Structures are given as structure tokens and as C-alpha cells.
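> Just the structure for this:
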Amino acid sequence: MTATLTTGHVPAVHRVSVARAYRFELVKLVSQWRIRLLVLACWVVPALFVAVVSRQSTLPVDTLFGRWMNATGWAGPLVVLGFAGTWALPLVTSLVAGDVFASEDRLGTWRHLLVAVRSPRRIFAAKALASLTVILLLVIGLAGSSAAGGVLAVGNQPLVGLDGHLLTSGDAAVRVLLAWACVLAPTLALAGIGLLGSVVLGRSPMGLLLPALVALAMQLAQMLPLPVAMRLALPGYAFIAWNGLFTSSAQLAPVLTGIAVSLVWAMTATVLAYLLFLRRDFTNPTDEGSGRRAFTAGVLPLVGLTAVTFGIVAGATGATGSGIKQEKVQRSVATAFAHLYRIQTQQLHRPAVTEAQLRATAACNKGGVDRDAEGPGNDWHCVVSWHLPGVTATGTAIYQLDVTADGRYVADGDGPKEVNGYFLVRTPTGDAPNPLWQFDSNVELLDTTSKGN
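Prediction:
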């Protein structure tokens, strides 16, 4: 009897495609209770918040555009955007991107995932794309929900811009959409940092907290009197640069600079995470990150990137000092006053007047310094002068300014009473909020906008 050896056909094992792995990772993410709760909160809470606050007699006037929440539905999404850039978006990136790799360490499922996908490169791409998809879904929810809540609760009225000029409802809608689009770039930068922390620190809770801590550090840096080039070299500036979209001459240079810097940070952090992930020894269960590797592979490259971007921004813009100078403050105050004076004229049913006819000017000093005053502070004092057609006397109004380090300021009217000394004006239809009593505006930190009013 002769034995015969038969060789059976062994099917070839194919690697799982990126698209299939991406769908698998996306299902894993949205099946987590905290992600579902986050999606629900981002799609529901902003609408409720805007609708409720817009109906209150007391508005968040210390928040940009907060004083206009009961006048137009387009102020609400901008108030939510300011909050989201400070708290919500860093938290979102921490909970999603900061945990996407660390969760496998906690569950001990790397070996099973590698056997199924058979490619660390595809695993990284699938996890990164899935986390970015969820983050994008949450950002869209924040923007859409807040806009819907504002328009439904208050209406589709025009919006007063940051320098006092009136935006039509259509223009306001476009600029609100662009403002939310602008913060996608710094959100991607935080997501890249979250991926890096998740890869480098493993199951350590510091990996989960890293995007939020970095965002907090950048917010604190924006409050300091840093040189304007250093301010723009940090991706956190893009969370506030959208303010420049709401001026009559859009301040695009800071916006575009912030977006470019944020995208460079996002790309650098993601590439670092990718390279470190490929170098990981998955056969060793204890190889899940160390403090030394986090410092040398994570912190040092980002510090170096900050130095490089600072040099590039300083060389490309020629920006020096704080960027808050006397001439800019005077021009900004005069421009905002002229625009808001026209709104007050319409409220009082007085003869229409144009900014050119008003010829508004402002003389400002800081702490008694009348020449070459500069820098942030709450000791700015301005006297605005204007002219009315057919009137020989020159009108004057006094304002006290609190200018923050990022260029935003609140101008508080200090008389005369009939112009800006009281928060209400008596109109033919009853008392109405006085637009000249207090107003928000900003000083463009880069010298790019035309000097005309």
C-alpha cells in the first residue's frame, strides 16, 4: 500500500483595506456611550442655550457678540463659537483623538487588531480618519445647532459687525459659516496632538488630557503681552482670529496666518504620531509609552516647530511689539463710532448721515501718555469728535477702553448722556438699547488694513 501526500490549496491571506478598517473603527467609536452622549450634546445643547439666553433681559455682554443676542439670531452661534474655542473643542479632541489608540492599550486588544488588519499603517490611517470624522460631526453639530436655535428664537435679522457696521442677514450667515470653518484648522491641530499623546503615552491618562492641556496653555499664552509674531505662531490664535471676518474691511492676514500655522501643527503632530506608532513593539505588552520618549519625540519637536513658525511669521509680516499702537486704536474707535452713530440716528428717526459726512476722529492716550502709546490695558482714554451736516459745532464723546492682549477691547461710554452716557435711548416707539453706550471692537495686530474709515 502506497501512501500519497496531497497538498491542499491554502488560500492567500489578504490585508484588510483602509476603507474597511475605517468603517470598523468608526463603528467602534460611535458605539461608545460617551461618544454618543457627546454627539447628542453637541447637536441639542447649543440650540437650547441660544434660544433660552436670547430671551433673557440680561445678556452675556462680556462675551463677544453677546450684547446682540436678542437682536439677531446670528449672534448666538458666534457666542457659542467663542465658548467652543475655549472649552468645547479641546474637550472634544481629548475624548476622541486622545483616546483612539490608548483604548487598545487599556483593553489589551492590539494583538487581535493586528491579526485582523495585518498592517500597522492601515490601522493608524483608519483610526486617525475615524477620529477626525467624529470630530467633524461634532463641530458641525455645534455650528448648526447654535445657528438654528438663534434664527428660530430671534429671527434672521442683520448683525452689527465688530467695528459697528451693519451686516445684512445673508452676509451675516456667510460670515458665521466662515468663522466656524476657520476653527477647523486649530481643531485639527489639537486632534493631531491628541493622536500623538495617545500613541506616545499609551494608557496613561495624560494622553487623554494632552489636547485640553495644550489648548489651556495656548489660551493662557494669548492673555500674556507676547510679541504679535509669537502670538500668531501658536495655533491657539486661530480660535480667536475669526473676529477679523466681522469688520467692514475684513482682517484676513491674521486669519490666514492662524489657519496656516494650525495646519502645519496638525500635519507635524500627526506625522510624529504615525512614525512612533510604526516603531512600536507590539510583541511587548509593556511597550506603551514612557515619559522620556514623550519628551524627546513629542514635546521637543513641537517646541522646535514653535520657534520655526515664530521666525517665519516675524520675517513674513514684519510685525514687532504687541501690535496695539495708538494710531490703530484711534482709527478703530473712530470707525466703530461712526458706524454705530448711524444706527443710533436710525433709531431716533433723525436725518440720515453717512460716515464720510461725520468725519469721525478719535484722540486716545494710555495712562496719560499722549504720544506713541501702545500695549494692552484698561487705562486707554479716547475722545471722539464728529461733525453733522449744517451744524458748525463739533460733537464730542468720551470713552474708556479696556484693551486685551489679543487686540479686542470694550469701549465704555462716559458722556455726554444724550450720546453715550446711558444704556437706553428714548425713541418714538419707546426705549431701546443705546448702541453707543458700550461696544466691542478690536485692533488689527498686523498692519494690513487700509487706514481709511
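
> rest of the way, CA atoms for contacts and neighbours
Will do.

> As a check, name the ranges of all helices in the stretch 251-400 of the chain.
Along the stretch 251-400 of the chain, the segments classed as helices by DSSP state H, counting those that start in this stretch run 252-278, 291-294, 300-317, 326-347, 355-358.

> which helices and strands does the last one pack with?
For helix 355-358, the packing partners by 3 or more CA pairs under 8 Å, 6 or more residues apart in numbering; DSSP states H and E come out as helix 326-347.

> ok, residues contacting the helix it packs on?
162-166, 351-355, 358-365, 371-374, 382, 384, 427, 432, 434-436, 441-444, 451, 453 (CA atoms under 8 Å, 6 or more residues apart in numbering).

> Point out the most buried one among the helices of the stretch 251-400 of the chain.
Highest mean neighbour count of the helices of the stretch 251-400 of the chain: helix 326-347, a mean of 22 (counted as mean count of other CA atoms under 10 Å).

> Please provide the structure for the following sequence as well, for comparison with the first:
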Amino acid sequence: MTATVAEATKETAAPVARSVSVPRAYRFELVKLLSQWRVRLLIVACWLAPALFVAVISQQAALPVDTLFGRWMHATGWAGPLVILGFSGSWALPLLTSLIAGDVFASEDRLGTWRHLLVAVRSPRRIFVSKALSSLTVIVVLVIGMVCSSTISGLVVVGNRSLNGLDGHLLSPGDAAGRVLLAWACALAPTLALAAIGLLGSVALGRSPMGLLLPAVVALAMQIVQQLPVPVAIRYALPGYAFISWNGLFTSPAQRGPLLIGIAVSLVWVVVATALAYFLFVRRDFTNPAHDGSGRLAITAGLLPLVVLFGLTAGVLASVAGVGSGIDQDKVQRSVATSFAHLYRLQTKQLNRPDVTEAQLQTSAACTKGGDQVAAVGAGNDWRCVVSWHIPGVEAAGSAIYQLDINPLGRYVADGDGPKEVNGFFLVRTPAGDEPNPLWQFDANIELLPSTPKG
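Here you go, the predicted model:
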């Protein structure tokens, strides 16, 4: 009788509910994201808009010379994806992370679907992991689309030609391809940092619009700081610096120090911001349908830890990068002399003159700031350099004058100021068509880390 009752009890007992696995929850969240018209529109835009932009601009007479590598869009197809990368790091990628990661949790608050999701998945931890991974997947797809679109368009419209680096040296098509792809891969680190900040804002601020805008606001704030004359340590301590430090890949030798610091700082921010978002999410009270984020908890467990992280990072980097601007007379002189020597050889080849080497030219530069009225350090548009070089078989040394506009990030534009035959404006016939004299204006980059003494 007892056995019969026990068997009947087993038959009538409700089945034990099991938690949904992470892969299954991840697929579910990914389908939810991809079913949104907004996300579909972003995917189409990222896979088509860069191609159209590069194709149109590359055929225009006026190029975006104020953008890094913009002046080379007529010469090589590898300049296009770098122009897109420069624009994306400032505007497109922060906006994409806001629309994807900044809304992935807040959307459930607006729709009031948390209870249904918890009943289906039965694990806040699995919900967090699946939502974070699905948003990461969509962001990576968007970035890949921008890379492929801009690269294919540039190669088809302009061609697979050599690219001039930021110190004037020529990169072969194969070398340019590797560095362009590496630059985009490095830009993923700050993109993920902004995505992690978006996750944190989406969790902490609930349905508040500020959670959605947080990555874009943070990115804008970092851009403003980067344009100010702040110490190098503060500049490097911001997770968005890796959007800028990829420039060092296009010098010879490559400026790896700032790039590695930028990537490392960004990844630390990814870990910390994601951990804070996870902590806030698993402690949330899902029984309250009117939950709209806790302002006090968002500050104490969200904002303050990131402020502390920034302060600690800046303190650690101060011992490596120093507290100055990172721009001094010696660095400027070496950079201008190196760039001039490389571009002089390019001009010599384009004008069908006898080739010379950098060693034969013995190029040097003497630079001042503000006409010797101020110390020759820091950013400004009042730098003036006199470049000297020697041509084999010619007794007299050549000289040319440049006016430099150096921004706080170390990037500068050198504008030729004579003699006209050397660095004035005139057209040179190249395989890509008539191009401006390469010595007329050129972009270059100064590494802000302290110079390593040569032994």
C-alpha cells in the first residue's frame, strides 16, 4: 500500500524546473537583438556606408587632409580604412556601443519583461552572461563590417598600392595590409571598454535615457580631455587612448609603448566595468516592477570604483610617462628630420632624380617655438623648423623651412614655407595620377613617452 502511494505521488508531482544553459540563453538573446529593426539597420549601415564614403571621397579633388591619412586617399586603397578608423574611434564606435550594450538591459525595464525572462532562464547570472555575450557579438559584427567595407572599397576604387607612414617611410602593400588590420584589432580594446561602461549604465540606471547615452557621453568627455594640455599620465590612463595610439603602428620603428599601454588600460576597464555591472545585476530586486535603478548604488558601486581606477592608473603611469606634455624640442627635431628624409627620397623618385639614402642626406632639423620667446615644449601652432640636408657631390647644404601645428596628442602637420622648389606646392606625376609635392605638407606623430637614451 505504501509503495502504491509513493508511486502515485511520483506520478502526480510536478516536474523539476531546470535552468536554461548559457549557450541556449545566448542564442535567445542574440535572436532578440537581431530581430530589432534598429540593430538590423546598424548592421546594414556598417557594411555599406564606409564603402560608399571611401568610394566617393577617393574620387573627389578635395580630400579630408585634416584627418590622419586623408591626404593619401588618392594614392592607395589602404588609406580609406584608416580614415574610417579615425572617424569611428571618435564618433561611430561610441554611438554603436551606446545603442547595443547601453540598451541591452534597459530594454527589459521599458518592456517590463524581467519576470518572464527569469521564469524562462531561472538564473540572473546566466541572463547577465548571455546578454553581455550577445551584445559583444553584435558589436564585433558591426566592427568587422566597417573594416571589410572600407578596405574592399578602397582597394577596388584606388588600388592595392604602397602607403606612406607617419614618418614618411613607404609601407609595401602587404605591410600596409597587416598594419591596417592590426590597427582595427587594437581599436577593439577601447570599443569593449565603452561597451562594458554601457552594460554598467544599462544595469545601474535602468530605463533612464542616461544609461543609453552613457558610453557616448564618456567617449565625448575623453575626447575633450585628450585635446587639453594635460599630463601624459592622465592622457594614457583614459581607456579611449587606444583609439589614438594605433597611429604608432605606422612609424619605423613602430611606437609600441603607447599602444600597449592604451590596450592594457582599456582591458582593465573592460574587466572592472563588467564586474561592477555583474555585481549590481545579481543584487537587484526583480520583484519590484517599478525599479528604475538606484541612484545611490549607481554612484557608490558604479561611478566611484571607476574614478578610483582612473586615479590609480594615472598614478602608476606617472612613474613611466612623467607628468609633462611629452612634447619637447629634441623629439620634434628628430621627427621632422626623419620624415623629411623619407619624403625627400620619395620626391626624388617621383622626379626621376638619382636615388640617395638617408645616411647620405645627413638630414637634421633645428626647431623653435614662438620665435625663441617661449620654451620649446608643448603643443602649439607656433613651431618653426629649419631642415638641413646634404646631396652627394654638392658642396653646399640644402635648407628648407616648415611651420608646424602640433596638437596635444603629439600629431602635427608640417607646412612647407620655402624654398618653393623643395617644399612649395606643385604637382608631381605618379602612377596614381598628378599628386601634390610630398614635401609640401605632411603629417607625423611624436611619441609622448620619454625618449630612451641610446647607448
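
> Show the buried residues in the contacts of helix 326-347 of the first structure.
Neighbour counting with 16 or more other CA atoms under 10 Å marks 162-166, 353, 355, 358, 360-365, 373-374, 382, 384, 434-436, 441-444, 453 as buried within the contacts of helix 326-347 of the first structure.

> In strands only, show me those.
L166, T361, A362, A363, C364, N365, C382, V384, S441, N442 (DSSP state E).

> give the contact list for the alignment partner in the second structure of the fourth one.
Taking TM-score structural alignment, A363 of the first structure has A366 as its aligned residue in the second structure. If you count contacts by CA under 8 Å, 6+ apart, A366 of the second structure has them with Q333, C385, V386, V387.

> ok, now I327 of the second structure?
With contact set as CA under 8 Å, 6+ apart, I327 of the second structure has these partners: V377, G378, A379, G410, I446, L448.

> go with 6 Å
By CA atoms under 6 Å, 6 or more residues apart in numbering, the residues touching I327 of the second structure are V377, G378.

> Just give the closest residue to the counterpart of R118 of the first structure in the second structure, not the sequence neighbours.
Correspondence of R118 of the first structure to the second structure, assessed by TM-score structural alignment: R122. The shortest distance from R122 of the second structure to any residue other than its chain neighbours is 5.1 Å, reached at S19 (CA to CA, 6 or more residues apart in numbering).

> One more: A120 of the second structure?
The spatially closest residue to A120 of the second structure, leaving aside those adjacent along the chain, is V20, at 7.3 Å (CA to CA, 6+ apart).

> How about N407 of the second structure?
A379 (5.2 Å).

> What distance do you get for that neighbour to L170 of the second structure?
Applying CA to CA, to the nearest Å, one obtains 27 Å for the distance of A379 of the second structure from L170 of the second structure.

> ditto for T137 of the second structure
36 Å.

> now swap in V387 of the second structure and tell me
Using CA to CA, V387 of the second structure is found at 20 Å from L170 of the second structure.

> residues in contact with the alignment partner in the second structure of L162 of the first structure?
In the second structure, L162 of the first structure lines up with L166, judged by TM-score structural alignment. L166 of the second structure sits next to F250, T251, A444 when contact means CA under 6 Å, 6+ apart.

> For L166 of the second structure, which non-adjacent residue is spatially closest?
Counting by CA to CA, 6+ apart, A444 is the residue found nearest to L166 of the second structure once chain neighbours are left out, at 4.6 Å.

> And the helices in the stretch 1-150 of the second structure?
With DSSP H, counting those that start in this stretch, the ranges of helices along the stretch 1-150 of the second structure come out as 2-12, 22-34, 37-58, 79-87, 93-100, 106-111, 114-121, 124-157.

> can you tell me what part of the first structure the third one aligns to?
So the one you mean is helix 37-58 of the second structure. Using TM-score structural alignment, the residues of the first structure aligned to helix 37-58 of the second structure are 33-54.
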